[in-house]
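> What would the 3D arrangement of this be:
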Amino acid sequence: MQTVFREVDFTEFAFTRHLMSALQLRCEKRLELVIQELRAAWVARMRSLLGRIDGPKILLWIADHRPEEAQGVLASYGNDPLYVDRGMIDALDDHIEDCVEVVYDPGIRGTRTEGMVFSELEAPVAMQMPGIEVHDAATRKLTELLEPYFA
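You can find the predicted model right below:
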């Protein structure tokens, strides 16, 4: 990043999204180069990690959008996982048995927080996280997929 954005003092940033939004304001074209490198690094590291895991590997996608709906250069700050798209997941096909996708309505974030552990100070952040309904849906989908492995 320092090579692409030589004029930027990176010590000013404590948060990734703040950094990326500042870089976007400087030059979207140069930021796209950084994003391409981040995506390539993510795929390479995931392949390395998956290669070290014995047994079946299931990738779990939890987001408020499908992987093919991933946005480009910071089109949406709430679009987690940031920059991960269908092509990146497809690049892992030979390392995983399956991918479970749980796509939730962003309107249900934080609607039910029972069972979650957080301080009063962390409550506003907890309310932005996928709630218990989303985790229940992920559990059901994973259980259904994994049952044959334990039969």
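
> can we go C-alpha only for contacts and neighbour counts from here?
Noted.

> just checking, next helix/strand downstream of the helix or strand hosting residue 46?
Per DSSP states H and E, residue 46 falls inside helix 28-51. Using DSSP H and E, the helix or strand that follows helix 28-51 in sequence is strand 58-63.

> Show me which residues of that next one are buried.
58, 59, 61, 62, 63 (16 or more other Cα atoms under 10 Å).

> can you check stretch 136-151 too?
Result for stretch 136-151 [16+ other Cα under 10 Å]: buried residues 137, 138, 142.

> Could you also give me the structure for this second sequence? I'd like to compare it with the first:
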Amino acid sequence: MPANKSTVLPDKGPYNFQVLRGLNSARSLLSCKSSGSVDLFDADDGSGRQIWSAEEVPDFPGVYNIKMQTGTDPTKMYLSCSVDGTTVNLIANDDLSGRQRWRFVPANSPICDYYNILVVGGTEKGRVYLSCSADGEKVDLIETDDGSGRQRWQAQKTST
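Model prediction:
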């Protein structure tokens, strides 16, 4: 588990979250489908499904709920994951399991402003790093930053 060195983001957003590298497709922005499944998309298409807020959890400095802004089922807003970490999706609320709470830890990278996004709790087998498949079709958690760039994310402030 990485050091407990969370970064406090300057404000709650809105943000596009873009993966650093390691992809074999044009997909790079954290996105979702209207059903609430999470993947990557190649551009901000104006649907709202690539726009996220990062809202600090009250009484937990440096811990955030990452929420979808619009463009999906309104009952599915919170970025979440399965207990085994193999699925990242959206759910209706923060269920206090830790799986809807995330930390932004500065990535060990020569490129500024990239973060490892780590789930706070509720998973097994050490899967805590937000990651994606090389083709961008699957977002999941893995146990470590493997150096591919797919566990390093930039929070890009957007005006929409």
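
> what TM-score do we get after superposing?
The TM-score (TM-score structural alignment, normalised by the length of structure 1) is 0.23; 66 aligned residues with a Cα RMSD of 5.5 Å.

> re earlier: the helix holding residue 46 of structure 1 - contacts with which helices or strands?
helix 16-26, helix 86-90 (3 or more Cα pairs under 8 Å, 6 or more residues apart in numbering; DSSP states H and E).

> for those, which one sits closest to residue 44 of structure 1?
Nearest to residue 44 of structure 1 among those is helix 86-90; the distance by Cα to Cα comes to 9.8 Å.

> thinking again about what came up before, residue 101 of structure 1: which of the helices and strands packed on helix 28-51 of structure 1 is closest?
helix 86-90 (11.1 Å).

> next helix or strand past that closest one?
Downstream of helix 86-90 of structure 1, the first helix or strand assigned by DSSP H and E is strand 98-103.

> Could you tell me which residues within that following strand count as buried?
Applying 16+ other Cα under 10 Å to strand 98-103 of structure 1 flags 99, 101, 102, 103 as buried.

> Which neighbouring elements make contact with that strand?
By 3+ Cα pairs under 8 Å, 6+ apart, strand 98-103 of structure 1 packs against strand 58-63, helix 132-150.

> Including distance to residue 43 of structure 1, could those go into CSV?
Output for these, formatted as CSV (distance: least, Cα to Cα, whole Å):
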stretch, distance to residue 43 of structure 1
strand 58-63, 13
helix 132-150, 23
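
> Could you identify the most distant pair in the buried residues of strand 98-103 of structure 1?
Using Cα to Cα, the pair of the buried residues of strand 98-103 of structure 1 lying farthest apart is 99 and 103, separated by 12.5 Å.
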